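Participant: Provided below are the primary sequence and the corresponding predicted coordinates.
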Amino acid sequence: MTTVTRLIAAATGAALLSACSTDGDAAAPSVAPVPSVSGAPAAPTASAGPVKAPDLTAEPETIATGIRVPWGLAFLPDGTALVAERQTGEVFQVGPGTGKRAVHRVDGVVTGGEGGLLGLAVAADHATTGWVYAYYTGADDNRIVRFTLTGGGEPEVIFKGLDRGGRHNGGRIAFGPDGMLYVGTGDAGDTPQSQDRDDPNGKILRLTPDGDAAPGNPWPGSPVWTLGHRNVQGLAWDAQGRMYGIEFGQDTWDEVNVIQAGKNYGWPEVEGKAGDERYTDPIVQWRTDDASPSGAAVLGDTLYVAALKGERLWTVPLGGGTAKAELTKKYGRLRTVATAPDGSLWLTTSNTDGRGDPYDGDDRILRFPA
């Protein structure tokens, strides 16, 4: 980070410190207005009637336990979900009242640090193609494959060559409302990559379902949708088709960004809100002790953000206001949050990590009904 931008970030931090406490109870940062986004993916079909928020004060249903670091989570057309076990490469199918069963193992997964079997995505046309997509760390790189749960044969590698590292492997994948596959990557500890437009690390990528650079990307022939990211692990869209990217900060600020094609989000030159016209500021930021955000999901006019180090679920009102911490230190580290087809909210914990805290070895998948 340059001296000038460090001074800007420091000034911004001083101004916002009262709104972003590092203790477990008081952090309530304000949310900047969500901008309108030109050229955004087509909006999803609006649901009929008002969207009911989940009751986070109720006791959730435990869908499954005994999964070592559940990471990616994606829903099948029948309402059950696939869950990735980071440490083993195993994919489980889970659902209310059904427990879990192993349905696939992704071969070639190499664990260690933050690597392993990471994001999952189910193809929009899964009912006819059967495709499931996975992002994982291999021996030489991070890559994306697709496979079917019922068919045999080798999985098809659709994208490879993402740098792997002990940290910052990115890993979140999701199909957008336009049918394209969006990929959050990390800088793999090599920060200049994030500003190199020709390098896929430290980016959000937009691919076709076959793994090619999607038509309409800001730089023709390039898979890059946005740049200047440190470690993107949350992707979500609202009912207007606006996209949100959730970003791990370094030592100061974690971010929620509205993702706009071709924009630069600043890393490693800036962290958090810097007011520098060359870079796009986040709509909300937290101290890293309060968040270390991973998964993201939108339900109605609220963005839900799962926090690892902060051990809480953040609710971000997209109409403006202040972000609110829920479930603080109730279930330990929260990795993934997702909205199910029935309107319920699902959470996965990330506690099987040998840290020795009260939650260690207690990973589970929780469901909060609407």
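Facilitator: Arrived safely, thanks for sending.

Participant: going forward, measure contacts between C-alpha atoms and count neighbours the same way
Facilitator: Noted.

Participant: neighbours of the closest residue to residue 237 other than its chain neighbours, just the number please.
Facilitator: Counting by C-alpha to C-alpha, 6 or more residues apart in numbering, the nearest residue to residue 237 once its immediate chain neighbours are dropped is residue 243, at 4.4 Å. The tally of other residues near residue 243 (other C-alpha atoms under 10 Å) stands at 21.

Participant: and the comparison structure, right after this:
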Amino acid sequence: MRSRPTAAALAVAALLLTAGCSGGSGAPEDTGTSASASRTGGPSARAEHTPPAKGSVKVLRTVAEGLNTPWGLAPLPGGGGILVSSRDEGTITRVDEKTGKKTTLGAVPGVAADGEGGLLGLALSPAYASDHLVYAYFTTDSDNRVARMLYDPEKPAGEQLGAPDTVFKGIPKGLIHNGGRIAFGPDKMLYVGTGESGERQPAQDRKSLGGKILRMTPDGEPAPGNPFDDSVVYTYGHRNVQGLAWDGEQRLFAAEFGQDTWDELNAIEPGANYGWPEAEGKGGGPKYRDPLAQWHTDQASPSGIAYAEGSIWMAGLRGERLWRIPLDGTKASAEPQPFLKGEYGRLRTVVAAGGGRLWVTTSNTDGRGDPAKGDDRILELRVT
């Protein structure tokens, strides 16, 4: 039976936060992604920033608790709070990052929560400072789609979301493998991780939207420079992509669920084929791109990822742990390192919070976990 943090442990974590973080910077990025758009230079700069083989994680505090099936996280700029989606309730809630107070913005119309589907990923418009648009990926009765909504905090709680404007639709849905992670990249294009909805064939079919990473404009059109003519498809051969993050050199990484053998962390190259269902894990042959790291499914079952302090940080659902994968370019510079094993149960989403901090959500109320008192929660971590 997994352990849970006691009140005393949380008090110690709060003291650590006061003592160790009061001088830190780390305002959340205004796009809601876990990427940095800055470049650090050429190969010598990359070598200089290659992280050590071993790192550390310190849980600073519980930011909020009592969340129902949290899935997507989108930090508001300037310390304005954290938006979190509820997969099953179909609502978006603002969490005050200092007090943990929760305010429901409203429900997203048309969400059909069933199985692994519902209200999933969130991202802020790259022009959020002027347009106040929140993007959401969600399951309907017929498909998975992306819509954007105006967020007006001046309206009463429960009425702060405008009517959804559908940006993109027609992504295959299923009881399983709905993908769901969305993020704006450093190029201000919208990236969408999809699943093959439990059907193997769509992943290798470039005309299908299932089992893909999609790249589109904020209006849902194929992004300039995409590898296939007049198509939003960016990469294919994926089983179920739920993690997207960029490093300081604007390189994209993605995590996806394997079936019975290997979960994967991939370095993403436009137009590449990542093998599913013909290959799972490394060694699939020259047609397919091998992952840079892989895990047995009981050790990971990865959902969200973030980039911080030279490493990718990956949340494990079935694995109930946070993985650190130190990077040297697009390769792992050392063996992945696990943290928090079994301490907080299933982990769903990871977002870089600046200043060597991460926000991590648990996922114990999703029907596959073992909820404890306080679940589900958002944790704040210090990582090195």
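Facilitator: Cool, the structure landed. Computed from a prediction, not measured in an experiment: that's the story for all the values here.

Participant: How alike are these chains, TM-score-wise?
Facilitator: Laid over one another, the chains give 0.84 as their TM-score (TM-score structural alignment, normalised by the length of structure 1), with 329 aligned residues with a C-alpha RMSD of 2.4 Å.

Participant: any idea what the residue nearest to residue 237 of structure 1 aligns with in structure 2?
Facilitator: Alignment note: residue 243 of structure 1 maps to residue 252 in structure 2; criterion TM-score structural alignment.

Participant: same question, residue 282 of structure 1
Facilitator: Counting by TM-score structural alignment, residue 282 of structure 1 lines up with residue 291 in structure 2.

Participant: who's in contact with its match?
Facilitator: 264, 265, 266, 267, 274, 281, 282 (C-alpha atoms under 8 Å, 6 or more residues apart in numbering).

Participant: Checking my notes, it in a strand, right?
Facilitator: No. Remark: residue 291 of structure 2 does not belong to a strand; assigned using DSSP: H, G, I helix; E, B strand; the rest coil, it is coil.

Participant: Helix, strand, or coil at the closest residue to it other than its chain neighbours?
Facilitator: Counting by C-alpha to C-alpha, 6+ apart, residue 291 of structure 2 lies nearest to residue 266, which is 4.5 Å off, once chain neighbours are set aside. Under the three-state scheme (three-state DSSP), residue 266 of structure 2 adopts strand.

Participant: what's the burial count for residue 195 of structure 2?
Facilitator: Neighbour tally, residue 195 of structure 2, other C-alpha under 10 Å: 32.

Participant: Any figure for the gap between it and residue 184 of structure 2?
Facilitator: According to C-alpha to C-alpha, to the nearest Å, residue 195 of structure 2 and residue 184 of structure 2 sit 19 Å apart.

Participant: Ok, residue 299 of structure 2 next?
Facilitator: For residue 299 of structure 2 relative to residue 184 of structure 2 (C-alpha to C-alpha), the value is 29 Å.

Participant: Mind checking which of the two has more residues around it?
Facilitator: residue 184 (27 against 20).

Participant: contacting residues for the aligned partner of the more buried one in structure 1?
Facilitator: Alignment note: residue 184 of structure 2 maps to residue 175 in structure 1; criterion TM-score structural alignment. Counting by C-alpha under 8 Å, 6+ apart, residue 175 of structure 1 touches 121, 122, 123, 124, 181, 182.

Participant: and which of the residues you listed is nearest to residue 332 of structure 1?
Facilitator: residue 121 (24.9 Å; C-alpha to C-alpha).

Participant: Now do the same for that closest one: its match in structure 2.
Facilitator: In structure 2, residue 121 of structure 1 lands on residue 123 (TM-score structural alignment).

Participant: Show me the contacts of residue 175 of structure 1 that map onto helices.
Facilitator: In helices, judged by DSSP state H, none of the contacts of residue 175 of structure 1 are found.

Participant: okay if I get the residues you listed as CSV plus distance to residue 337 of structure 1?
Facilitator: Conversion of the contacts of residue 175 of structure 1 to CSV gives the following (distance: C-alpha to C-alpha, whole Å):
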residue, distance to residue 337 of structure 1
121, 14
122, 16
123, 19
124, 19
181, 19
182, 17
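
Participant: Just the ones in strands from the residues you listed, please.
Facilitator: Taking DSSP state E, the ones among the contacts of residue 175 of structure 1 that sit in strands are 121, 122, 181, 182.

Participant: Tell me which residues touch the residue positioned nearest the centre of structure 2, please.
Facilitator: By C-alpha atoms, centre = their mean, structure 2 has its centre lying nearest to residue 304, at 3.3 Å. With contact set as C-alpha under 8 Å, 6+ apart, residue 304 of structure 2 has these partners: 181, 242, 243, 244, 255, 314, 315, 348, 349, 350, 351.

Participant: With residue 322 of structure 2 instead?
Facilitator: Going by C-alpha under 8 Å, 6+ apart, the list of residues near residue 322 of structure 2 reads 313, 314, 315, 316, 338, 339, 340, 341, 347.

Participant: The aligned partner of the second one in structure 1 sits in which helix or strand?
Facilitator: In this case it means residue 314 of structure 2. In structure 1, the residue paired with residue 314 of structure 2 is residue 305, using TM-score structural alignment. Assigned by DSSP states H and E, residue 305 of structure 1 belongs to strand 302-307.

Participant: helices and strands around that strand, which ones?
Facilitator: strand 293-299, strand 312-317, strand 334-339 (3 or more C-alpha pairs under 8 Å, 6 or more residues apart in numbering; DSSP states H and E).

Participant: rewinding a little: of the contacts of residue 175 of structure 1, closest to residue 194 of structure 1?
Facilitator: Closest to residue 194 of structure 1, out of all of those and judged by C-alpha to C-alpha, is residue 182, at 16.6 Å.

Participant: tell me which element the nearest residue to the closest one once chain neighbours are set aside falls in.
Facilitator: Closest residue to residue 182 of structure 1 apart from its sequence neighbours, by C-alpha to C-alpha, 6+ apart: residue 206 at 4.6 Å. Per DSSP H and E: residue 206 of structure 1 is located in strand 203-207.

Participant: Where does that strand end up in structure 2?
Facilitator: Under TM-score structural alignment, the match for strand 203-207 of structure 1 is residues 212-216.

Participant: With structure 1 overlaid, how far apart is that stretch on average?
Facilitator: Overlaying structure 1 shows stretch 212-216 of structure 2 at a mean distance of 0.2 Å from the equivalent residues (mean C-alpha distance after the TM-score superposition for structure 1).

Participant: What segments of the stretch 51-200 of structure 1 are strands?
Facilitator: With DSSP state E, counting those that start in this stretch, the ranges of strands along the stretch 51-200 of structure 1 come out as 61-65, 70-75, 81-85, 90-95, 99-105, 117-122, 131-137, 142-148, 156-162, 173-175, 181-184.

Participant: Buried residues in the first one, which are they?
Facilitator: When burial is assessed from 16 or more other C-alpha atoms under 10 Å, strand 61-65 of structure 1 yields the following buried residues: 62, 63, 64, 65.
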